[in-house]
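J.: Structure of the sequence below:
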Amino acid sequence: MTKTSLLARGMALAGALALFVGVASAPTAVAADSHVKIGVLTCAAGPSIGLLITSAEKIDCSFQPDATNTEHYSGRIRDFGLDVGITAGSVIIWGVFASQNDYAPGGLSGNYVGVSAEETLVLGLGANVLVGGSRESIILQPFSIQAQAGLNLAVGVSHMVLEER
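T.: Next comes the predicted model:
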């Protein structure tokens, strides 16, 4: 199989799975209706190499709450599923939703899980919807689509851990 053929099949798979991700994340979007937006989380990841079944990236994040001072977090995103390629780094921006009056400073610390899809051919896009936090009551929804540079195809389940710095 040629590289072009493999890339074409991968892109078709990414498109189909992106549609699945959109449908699969619909209940999360509805769940966000019972939550209020409390701020924006911006995370930067360095270069990464997809190892077919899994990949892991260290991230540095800043959370800008709507009502208090900026909080800083560090962590790791790990993807399980198809992940092939190399990226030069990425920035992900999420809207952060919590139950009303349910957030305390440092409350984003914890584990998050969700579905993800991304496709990169020089410059690319991806989306991740994650649920978790210190009391598993935080919803992170893509506020801005993930932007990255490189050559990569990834679809699967994401696990993210955040720790307050």
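J.: alpha carbons only for contacts and neighbour counts from here, please
T.: Noted.
J.: in stretch 48-57, what counts as buried?
T.: By 16 or more other C-alpha atoms under 10 Å, the buried positions in stretch 48-57 come out as 48-50, 54-57.
J.: what do you get for stretch 66-77?
T.: In terms of neighbour count (16+ other C-alpha under 10 Å), stretch 66-77 has its buried residues at 71-77.
J.: One more: stretch 87-105?
T.: Quick answer for stretch 87-105 (16+ other C-alpha under 10 Å): 87, 90-99, 103.
J.: And the helices in the protein, which stretches?
T.: 3-24, 26-32 (DSSP state H).
J.: by contact count, what packs against the first one?
T.: Using 3 or more C-alpha pairs under 8 Å, 6 or more residues apart in numbering; DSSP states H and E as the contact criterion, the secondary-structure elements in contact with helix 3-24 are strand 110-133, strand 138-164.
J.: And the contacts of that helix?
T.: Helix 3-24 is contacted from outside by 115-119, 153-155, using C-alpha atoms under 8 Å, 6 or more residues apart in numbering.
J.: Centre-most residue in the chain?
T.: In the chain, the residue lying closest to the centroid (C-alpha atoms, centre = their mean) is Asn128, at 3.5 Å.
J.: In contact with the nearest residue to it once chain neighbours are set aside, which residues are there?
T.: Of all residues beyond its chain neighbours, the one nearest Asn128 is Ser116 (4.5 Å), with distances taken as C-alpha to C-alpha, 6 or more residues apart in numbering. Neighbouring residues of Ser116 by C-alpha under 8 Å, 6+ apart: 21, 79, 126-129, 154-158.
J.: Looking at neighbours, which among these is most surrounded?
T.: Across the contacts of Ser116, neighbour numbers were computed from other C-alpha atoms under 10 Å; Ala154 holds the maximum, 28 neighbours.
J.: run this one through as well so I can compare:
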Amino acid sequence: MRRSTVLSAIAATMLTACVGAADAQQPAQRVQVGVLECRGGASIGFIVGSVTNLGCALRINGIPEDYYTAVIQKVGIDLGFTENTALAWTVFSPVAQPGRGDIAGNYVGVDASAAAIVGVGGNVLLGGSNNSIALQPLSVEGETGISVAAGLESLELRLGR
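T.: A predicted model of the protein is given here:
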């Protein structure tokens, strides 16, 4: 029990530091364009990392959905398993209406999550087209399973379907 409290404190500290850094790095010209929602199946933590495959949809008001495939790789403490994962990020872009596939690319950030039957987590990711896209301020992550994770995360987002 004490170990999970310490891990939670470390994860919260890492997440807070990353949010502050991301806010400081976000130029004023980025505008909120929509929401990226992703869903995936089972994931197993391998103590020092995990890999999760997701299907995603970018939702922007007045524009047809843009579909993507995503692979999330985590490095750090990652113990347990999840049956389902759902994530949602607010997308910030240098243009108000990005074109099809414009948010595809590689993103990096920190991750913290915990689940005991049902769980939550959050992460901040920066990257995409010329590192101009921000997925933030925090993703909302819903999981079913038993797990705890904290560490670095990368997201490879590719145009799909």
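J.: Now the TM-score, please.
T.: TM-score for the superposed pair, counting by TM-score structural alignment, normalised by the length of the second structure: 0.90. Supporting figures: 159 aligned residues with a C-alpha RMSD of 1.8 Å.
J.: about what we covered before: let me have the contacts of helix 3-24 of the first structure in a markdown table, adding distance to Ser137 of the first structure as columns.
T.: What follows is the contacts of helix 3-24 of the first structure, written out as a markdown table (distance: C-alpha to C-alpha, whole Å):
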| residue | distance to Ser137 of the first structure |
| --- | --- |
| Val115 | 17 |
| Ser116 | 19 |
| Ala117 | 23 |
| Glu118 | 25 |
| Glu119 | 29 |
| Leu153 | 30 |
| Ala154 | 27 |
| Val155 | 25 |
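J.: residues making contact with stretch 86-98 of the second structure?
T.: 29-40, 60, 132-143.
J.: sorry, back to before: quick one: map the residue nearest to the centre of the first structure onto the second structure.
T.: Asn128 of the first structure maps onto Asn123 in the second structure, with residues paired by TM-score structural alignment.
J.: for Gly95 of the first structure, same thing?
T.: Correspondence of Gly95 of the first structure to the second structure, assessed by TM-score structural alignment: Thr90.
J.: now Thr54 of the first structure
T.: Using TM-score structural alignment, the partner of Thr54 of the first structure in the second structure is Gly49.
J.: Not including adjacent chain positions, what is the nearest residue to the match of Gly95 of the first structure?
T.: Excluding the flanking residues, the one nearest Thr90 of the second structure by C-alpha to C-alpha, 6+ apart is Val35, at 4.7 Å.
J.: ok, now Ile44 of the second structure?
T.: Residue nearest to Ile44 of the second structure in three dimensions, not counting chain neighbours: Phe81, with 4.3 Å by C-alpha to C-alpha, 6+ apart.
J.: number of nearby residues for that neighbour?
T.: 20.
J.: measure it to Ile103 of the second structure for me?
T.: Going from Phe81 of the second structure to Ile103 of the second structure by C-alpha to C-alpha, to the nearest Å gives 29 Å.
J.: Likewise for Gly55 of the second structure?
T.: Using C-alpha to C-alpha, we find Gly55 of the second structure at a distance of 14 Å from Ile103 of the second structure.
J.: So if I had to pick from the two, which one is more boxed in?
T.: Between Gly55 of the second structure and Ile103, Ile103 has the larger neighbour count (other C-alpha under 10 Å), namely 28 against 19.
J.: Hmm, Val33 of the second structure is touching Leu58, no?
T.: No: the pair Val33 of the second structure / Leu58 is not scored as a contact, 9.5 Å apart, by C-alpha atoms under 8 Å.
J.: If you count surrounding residues, which of these two has more?
T.: Relative neighbour count places Leu58 above the other of Val33 of the second structure and Leu58, with 23 against 19, counting by other C-alpha under 10 Å.
J.: Matching the more buried one against the first structure, which residue comes up?
T.: By TM-score structural alignment, Leu58 of the second structure lines up with Phe63.
J.: That match: what's its closest spatial neighbour, skipping adjacent residues?
T.: When the adjacent residues along the chain are set aside, Phe63 of the first structure lies closest to Leu41, with 4.4 Å between them (C-alpha to C-alpha, 6+ apart).
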